[in-house]
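[1] I'll drop the sequence and a predicted model, then ask my questions.
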Amino acid sequence: MARFKPSSSIKTRSIKSPLKYALLLALGSAHADDQYMTRILVDGSRTNQLGVADAASAGTVTQEELAKRTVYRPGEMLEAVPGLVVSQHSGEGKANQFYLRGFNLDHGTDLRTTVDDMPVNQRSHAHGQGWTDLNFLIPELAVRLDYKKGPYSAEEGDFASAGTASVAYANRLLQGIASVSGGQHGYGRALLADSVDAANGSLLYAIEAMHNDGPFTHPDDYQKLNAVLRYSQGYANNGFNVSLMAYKADWNSTDQIPLRAVQGGQIGRNDAIDSTDGGKSHRYSLSGGWRRTDDDSASKVNAYIIANQLDLWSNFTYFMDDPVHGDQFAQPDKRVTSGVNASHSWHQHTENGSSNTTIGVQLQNDNIYNALLNTEARRTLSVTRQDHIVESSAGLYIENSTRWNAAWRTTVGARVDAYRFNVQSDLAANSGTVNDHLVSPSASVVYGPWQTAELYANFGTGFHSNDARGTTLTIDPKTGLAADKVQPLVRSRGIEFGARTAWLPGLQTSLSLYRLDFDSELTYAGDAGTTEAGPPSRRYGVEFSNYYKPLKWLSVDLDLAYARARSRGYVEEGSYIPGAIEGTGQLAVTVDDGGPWSGSLKLRYFGPRPLIEDNSVRSNASMTLNGRIGWKMRKDLSLELEAFNITNRRDSAIDYYYASQLKGEAAPVDDIHFHPIESRSLRATLIKTF
């Protein structure tokens, strides 16, 4: 059994083989020594992907950079992915809104997200396809964030067409940590985490408690309890771990509000129309991972079982459907998700290069109970529909990466996915079983005869699954009218050309141009709180990402992205896609000389978007400036001060355009509905390490 043992004598320049570099980088999060491995592979805090990545849009963010980010909520950690914007339109316990590559990804559709190889996206969810709730994430445990964009990897399946984000937790902490935070708007958080030796291995534990009211007139009263317990033995490339995670929360929601009510003085920017909106959720998981590596092969297996439950109450149209009781609805969702991922790789070395072939299998089953209920003040009035769904899938993939010589390398692969949707509805006409399958090939070519630059060409196909209830639907349960079924699996096709360079010492730059087509676009239906399958779509875009470390104590990140999204074919209403993001930008400056003081500033620009198909109504741009100052009072004690929305801008976190009716209005009114960004707030955190 071969093991890699880090040594203080190892230097980054000693790792000459890109294949070995990639392998070591991929294994850098599972052991305290391996965390040191991650640091020596990094120039500053962002890994240099030359000789490693298959695309200009793929990358890795290390623990060092993640720790320096100022995030208002856990899901915003994913904004370390260039071009990705994380927002919110409701209470803090709800899944975030995600925007990437010209998509309003709603609550996670087409952004495949995993934590320790466990899927976070929830299929056939009551509120939206691909529901991605990251509120159980504990940022202090994250040692690496890997990301890809586009359907160019055979390893990635459902929801991966716009991008993937994979968070890895530590197996062992270098130091124990105890922290306590307090801030404006009722914010409070406490965390205790450490690792101890146990039975020839390591036992990691973390406990988190949090409360936040937010700036809203009716406080969020968000209460969260979170815990992780993990036992591990061995190293990242030769060892195993078993983990228990538990998360529980409840909250009130100030959902999006109509612009006319604010402009007319009926409510303030932080008020709610229905103060009884909110939710409660829990997530419990048991997972395990095993890896074995030698000079010529590598194997890994992980398995998981996850119990998720959400009770969500929303009211987006107020009194349009029911002038007496109001339009609040509940979307309970209870599920058990189980799965196994396994892969085996063979490494071969030739006279001029090397080759790596991987074959893998991914199995997942979701046993789901969800419903759509009409409610008033969280009290059930009537049932629109109730369903029991069993959604099962099997994915098989093969991928070969070959370095032909010093200049050329390729990656080619293919995967086949088979799905089975079984729906037992309270309306027999909407019950049934549907099967579908897709084959998805992909290929990447990299040309890099230079030491400081590479060129990339990527081609691939992917897919997203539609809600299982739509695959068997014949009657709309809300109106009683005939309804059309949706295609179970929807094809995507992507092409990308890019370049990456590190020609200037300390500067890493990447540029990518892409096109992405979907056979059917998923759009958000505000009146039902669900996603619906729409017409085909096409997106063109460009992304420009820079990380510059001109001095040992100074680093600068600049990420810019632009996308053009349109429906394909003739669409009577117009070809614009509501909510499709067009332009984003992030500029971050970090100062840290290793002394007692450190600090950072991050400016985020979130550009205007069409809100209706003919582009006659558009949102405004949104911009926020966040900052952090750290003071290391002594070796084991530090104080951090974080500031959010420093300039106190009155922008929107999200905008929609649809019809709603307020109490006293004679008829529905088409209007912009928005959720404000949080007003300026400060948080202080005292951190003790041991």
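    Noted; the coordinates are in hand.
[2] CA only for contacts and neighbour counts going forward, please
    Will do.
[3] Which elements pack onto the longest strand seen in the chain?
    In the chain, with assignment by DSSP state E, the single longest strand is strand 379-403. Applying 3 or more C-alpha pairs under 8 Å, 6 or more residues apart in numbering; DSSP states H and E, we find strand 379-403 packed against strand 354-376, strand 408-425, helix 468-471.
[4] How much space separates residue 255 from residue 146?
    32 Å (C-alpha to C-alpha, to the nearest Å).
[5] right, I mislabeled it, should have said residue 231
    Remark: distance between residue 231 and residue 146 (C-alpha to C-alpha) = 23 Å.
[6] out of these two, which sits in the busier spot?
    residue 231 (22 against 19; other C-alpha atoms under 10 Å).
[7] tell me which element that one is part of?
    strand 222-234 (DSSP states H and E).
[8] Check which residues of the following helix or strand past that strand are buried.
    Once the chain leaves strand 222-234, the next helix or strand it forms, by DSSP H and E, is strand 239-252. The neighbour-count check on strand 239-252 (16 or more other C-alpha atoms under 10 Å) flags 239-252 as buried.
[9] the inter-axis angle of strand 239-252 versus strand 222-234?
    180 degrees (axes from the mean of the first three to the mean of the last three C-alpha atoms, to 10 degrees).
[10] gap between the next helix or strand along the chain from strand 239-252 and the chain center?
    Next in sequence after strand 239-252, counting helices and strands by DSSP H and E, comes strand 257-258. Averaging C-alpha positions (C-alpha atoms, centre = their mean, to the nearest Å) puts strand 257-258 27 Å from its chain's average.
[11] For the helix or strand just after strand 257-258, what is the distance to the chain centroid?
    As assigned by DSSP H and E, the chain's next helix or strand after strand 257-258 is helix 259-263. Helix 259-263 sits 32 Å away from the centroid of its parent chain (C-alpha atoms, centre = their mean).
[12] What lies in contact with helix 259-263?
    267-269, 671-674 (C-alpha atoms under 8 Å, 6 or more residues apart in numbering).
[13] what do you get for stretch 491-499?
    Contacts with stretch 491-499, where a contact means C-alpha under 8 Å, 6+ apart, come from 55-57, 150-152, 161, 453-464, 510-520.
[14] Over to stretch 159-170?
    By C-alpha under 8 Å, 6+ apart, the list of residues contacting stretch 159-170 reads 29-32, 78, 81, 100-101, 103, 109-117, 121, 130, 141-151, 156, 462-465, 492.
[15] try this one next to it:
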Amino acid sequence: MSRVILLCVFLGSSLLAVSQTNIKGIYIINAETRVPVQEAFLQNEDASFNIEADENGFASFKTLPSTASTLTISRIGFETKKVHLDTLSITNNTAIIYLKAKVSNLQEVQVKATARSGVFKTISDLDIHLRPINNSQEVLRMVPGLFIGQHAGGGKAEQIFLRGFDLDHGTDINLSVDGMPVNMVSHAHGQGYADLHWVIPELIDKVNFNKGPYFADKGNFTTAGFVEFKTKDYLENNFVKVEGGQFNTFRGIAGINLLKPKGDRRSQSLYFAGEASYTKGYFDSPQDFGRYNGILKYHGSISSSSTLTATGTAFTSKWNASGQIPNRALESGMVGFYGAIDNTEGGKTSRYNTNLELLTSLNNGGAIRNQVFYSRYKFELYSNFTFYKEDPINGDQIRQKEDRNIYGYNGSYHKNFFIGNMPSETNVGIQVRYDDINNIELTRTKNRTINTAGIMLGDINEMNAGAYWSQRLSLSKQLDMTGAIRFDYFTNRYNDKLSSQVSSTNATIISPKLNFNYRLNDKVQLYLYNGRGFHSNDTRVAVQEGGKKVVPAAYGSDLGGIFKVGRKLLFQSALWYLWLDQEFVYVGDEGVVEAGGKTRRYGFDFSVRYEVAKNLFADADVSMANPRALGVEKAESYLPLAPRFSSVGGLTYRKEQGWNGSLRYRYMADRPANEDKSIIAKGYFVTDAAINYTKKRWESGLAIQNLFNVKWKETQFDTESRLQNEPAPVSEIHFTPGTPFFARASFTVFF
């Protein structure tokens, strides 16, 4: 009898091993919409197998141990499911697992991070699940500690602040959408200029971010950190949304599936979405800010091993701006708080993108990703920062203009495998970007129509080729080590049409990284990240300096952890340090090159997420930084406008249907506006609120910015300017007023 029992056990084990050998993997699918559940997390009973589902919801079993018998499948926003492998229904060597969507609670959230996604993934997934992005102001605010400020009528890219940096419009933060770069090199207005207004907020599916220069696949501008946005591959429903609010604000958006869903899982999708918006604005002089967006996106399996994603987007906008107001003009009564010194500022811009991405799964369990993209970009901006300082008769208005083509390629190879009994992960890649910029100019103008002086005019050709290799080793079930190296090569060419001179140069930089993740258990993960990163400088600097000190290095370290305390509290904290080398900087508003000294920043970040009661969640992010210039007297080492203390947070009530709402705050403390701290940029505390009522087929909502109608200065600069008929220039705070109480109602139909 015992021999019979042993034989049965042996046969059962053999059959299980055979079934696992024959099955290539499983698809994780939304039970209601049949849409793939991307990035679902799979783990076996002893945690020796950890993997995320790909864009098609597919998880490969290539590295699944033969001893595995059960898998736990989880994803924020879905019910966790435990699957017994011997019960899978296999078709064509694959199986399908359906997950039911739900509002996740913090009790279900596990702390996990990978070498590819980083430590913030848990918080990012939770935030976008509980607080879906519904307007353009919220797009970048998903990053803990990141602040934005608008100071040119709504159409210009926002000013960005993070980790003790005044990032201007993107100089030290790498932004991308679906793998396409947002940052503009050698831009007419400023290096790294990053305009996200061509992204429709309702179509953002995921936001992946990290702080510091620690990831090899993130190259130029990745010093303070990076943010990558992923638009939806599938529309779960068709929808039409209309909005209306104060200041003659109107917005309409529609998203339509062009392929009818069929089968037990959606393997193909084609949708179109369009957006149109207009606002007169809250300034005394009308903004007349209009914006139009469109996207056509295909995603689908073109073979058993390959998936194609093809996207085309179109964006155009036009606006007027009231510019910056000097404090003395407000105090004297010359203008009101929402007035203007030069109300002929403004601009227009457009961007058209084509993006093709092919993901191929290999028989060895690896994956190759090939991406090519093209962008056609135009920009024209009129500004007046100094009024009558340079030209007392015509004024100091300037035009910054360019016409650009961007060509790019991203290729990568990823594979999980074993070195002996040690799990390992390889990521290697090549990235190429070429910018062809025509007639990039800086011109003095009057009332936008009259040219008074040409300052800069030329053509720029800039190429950046990068290659990286990253290797993760699981030294134990708890400890991962990831070593990486990146190499970047730049070529720069400038055809100066005013002096009839052509100059060119090149530069290189090598960026090593070394990261450690220690997973104590499913409630505690510690990490130590170290790396070298960089941001490039404008081609007009590079050719003038012969390629020297135009790709300044940044060295950073992060020591922190993510902690789950009890069942309802999740927090992340980090001590960080960042040192930047000396560089030369092109000042786009003046057309001159200035020397920038070495700087160092260190600080502390803290983020907390807490489930107060069923469906009620609280969150807070606190950032403290000590940014300083090196090599100068301590009393004159302050970095102008660099944030030193900031915090955001709030309460969110979230249900699948019925009432939803949030109450949120933004706080920026006072900060030095100049090097000796003799001029202060005043801080602000602003509260926003939103309430929605959701049913399966429709949703109505009301959003309020600046609930308590406080007067606040959204952007501030210490600028030397001269008002008309003033005897001499004056240096003081110039500001752009922040949004007053602003209510906006919306109604959405799903079908």
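    Received, thanks. Just so you know, these numbers come straight off a predicted model, no measurement behind them.
[16] just to revisit the earlier point, I'd like the helices and strands packed on strand 379-403 of the first structure as a markdown table, with distance to residue 610 of the first structure and mean neighbour count appended.
    Formatted as a markdown table, these follow (distance: least, C-alpha to C-alpha, whole Å; neighbours: other C-alpha atoms under 10 Å):
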| stretch | distance to residue 610 of the first structure | mean neighbour count |
| --- | --- | --- |
| strand 354-376 | 29 | 20 |
| strand 408-425 | 34 | 20 |
| helix 468-471 | 27 | 24 |
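[17] closest to residue 659 of the first structure out of these?
    Nearest of these to residue 659 of the first structure, taken as C-alpha to C-alpha: strand 354-376 at 18.5 Å.
[18] Check which helix or strand the aligned residue in the first structure for residue 212 of the second structure maps to.
    Alignment note: residue 212 of the second structure maps to residue 150 in the first structure; criterion TM-score structural alignment. For residue 150 of the first structure, there is no helix or strand it lies in under DSSP H and E.
[19] measure residue 150 of the first structure to residue 58 of the first structure for me?
    If you go by C-alpha to C-alpha, the gap between residue 150 of the first structure and residue 58 of the first structure works out to 9 Å.
[20] So if I had to pick from those two, which one is more boxed in?
    Neighbours were tallied for residue 150 of the first structure and for residue 58 using other C-alpha under 10 Å; the higher tally belongs to residue 150 (30 against 19).
[21] and that one, what is it in contact with?
    160-163, 460, 494-495, 516.
[22] Of all the helices and strands packed on strand 379-403 of the first structure, which one comes closest to residue 679 of the first structure?
    The nearest among those, by C-alpha to C-alpha, is strand 354-376 at 29.8 Å.
[23] Show me what the closest one packs onto, helices and strands only.
    Counting contacts by 3+ C-alpha pairs under 8 Å, 6+ apart, strand 354-376 of the first structure is packed against strand 329-330, strand 333-349, strand 379-403.
[24] Please work out which of the ones you listed is packed deepest.
    Stretch with highest mean neighbour count among these: strand 329-330 (a mean of 28; mean count of other C-alpha atoms under 10 Å).
[25] Read off where that one ends up in the second structure.
    By TM-score structural alignment, strand 329-330 of the first structure lines up with residues 398-399 in the second structure.
[26] Can you tell me what residue 548 of the first structure aligns to in the second structure?
    Aligned partner of residue 548 of the first structure by TM-score structural alignment: residue 610.
[27] Now render the contacts of helix 259-263 of the first structure as JSON lines, adding neighbour count and secondary structure.
    Converted to JSON lines, those look like this (neighbours: other C-alpha atoms under 10 Å; DSSP: H, G, I helix; E, B strand; the rest coil):
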{"residue": "267", "neighbour count": "17", "secondary structure": "coil"}
{"residue": "268", "neighbour count": "14", "secondary structure": "coil"}
{"residue": "269", "neighbour count": "22", "secondary structure": "coil"}
{"residue": "671", "neighbour count": "18", "secondary structure": "strand"}
{"residue": "672", "neighbour count": "20", "secondary structure": "strand"}
{"residue": "673", "neighbour count": "22", "secondary structure": "strand"}
{"residue": "674", "neighbour count": "21", "secondary structure": "strand"}
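[28] Could I get the contacting residues of residue 527 of the first structure?
    316-317.
[29] swap that for residue 519 of the first structure, sorry
    490-492, 535-537.
[30] So which of those sit within strands?
    490-492, 537.
[31] now, which of those residues sits nearest residue 631 of the first structure?
    Using C-alpha to C-alpha, residue 492 is the member of these that sits closest to residue 631 of the first structure, with 48.2 Å.
[32] And that closest one? What does it align with in the second structure?
    Match for residue 492 of the first structure (TM-score structural alignment): residue 554.
[33] The match of strand 329-330 of the first structure vs the first structure, mean deviation?
    In this overlay with the first structure, the average offset of stretch 398-399 of the second structure from its partner residues is 0.3 Å by mean C-alpha distance after the TM-score superposition for the first structure.
[34] Work out which residue lies at the spatial centre of the second structure.
    residue 227 (2.7 Å; C-alpha atoms, centre = their mean).
[35] That residue -> the first structure?
    Using TM-score structural alignment, residue 227 of the second structure lines up with residue 165 in the first structure.
[36] Where does its match fall, secondary structure wise?
    Going by DSSP H and E, residue 165 of the first structure is in strand 163-169.
[37] centre of the chain versus that strand, how much separation?
    For strand 163-169 of the first structure, the distance to the chain centre is 7 Å (C-alpha atoms, centre = their mean).
[38] Going along the chain, name the strands of the stretch 151-300 of the second structure.
    Here the stretch 151-300 of the second structure has its strands, by DSSP state E, counting those that start in this stretch, at 159-162, 165-166, 173-177, 180-181, 183-184, 193-194, 204-211, 225-231, 239-245, 249-257, 268-279, 289-301.
[39] Onto which residues of the first structure does the first one map?
    What it means is strand 159-162 of the second structure. So strand 159-162 of the second structure sits over residues 97-100 in the first structure, by TM-score structural alignment.
[40] just to revisit the earlier point, residues in the second structure matched by the strand holding residue 231 of the first structure, start to end?
    Counting by TM-score structural alignment, strand 222-234 of the first structure corresponds to 289-301 in the second structure.
[41] What's the average distance for that stretch when superposed on the first structure?
    Stretch 289-301 of the second structure versus its aligned partner: 0.9 Å mean (mean C-alpha distance after the TM-score superposition for the first structure).
[42] Contacts for that stretch next, please.
    By C-alpha under 8 Å, 6+ apart, the list of residues contacting stretch 289-301 of the second structure reads 153-155, 198-200, 233-234, 267-281, 307-320.
[43] Equivalent analysis for stretch 592-605 of the first structure, please.
    Contacts for stretch 592-605 of the first structure (C-alpha under 8 Å, 6+ apart): 68, 70, 552-554, 584-591, 621-634.
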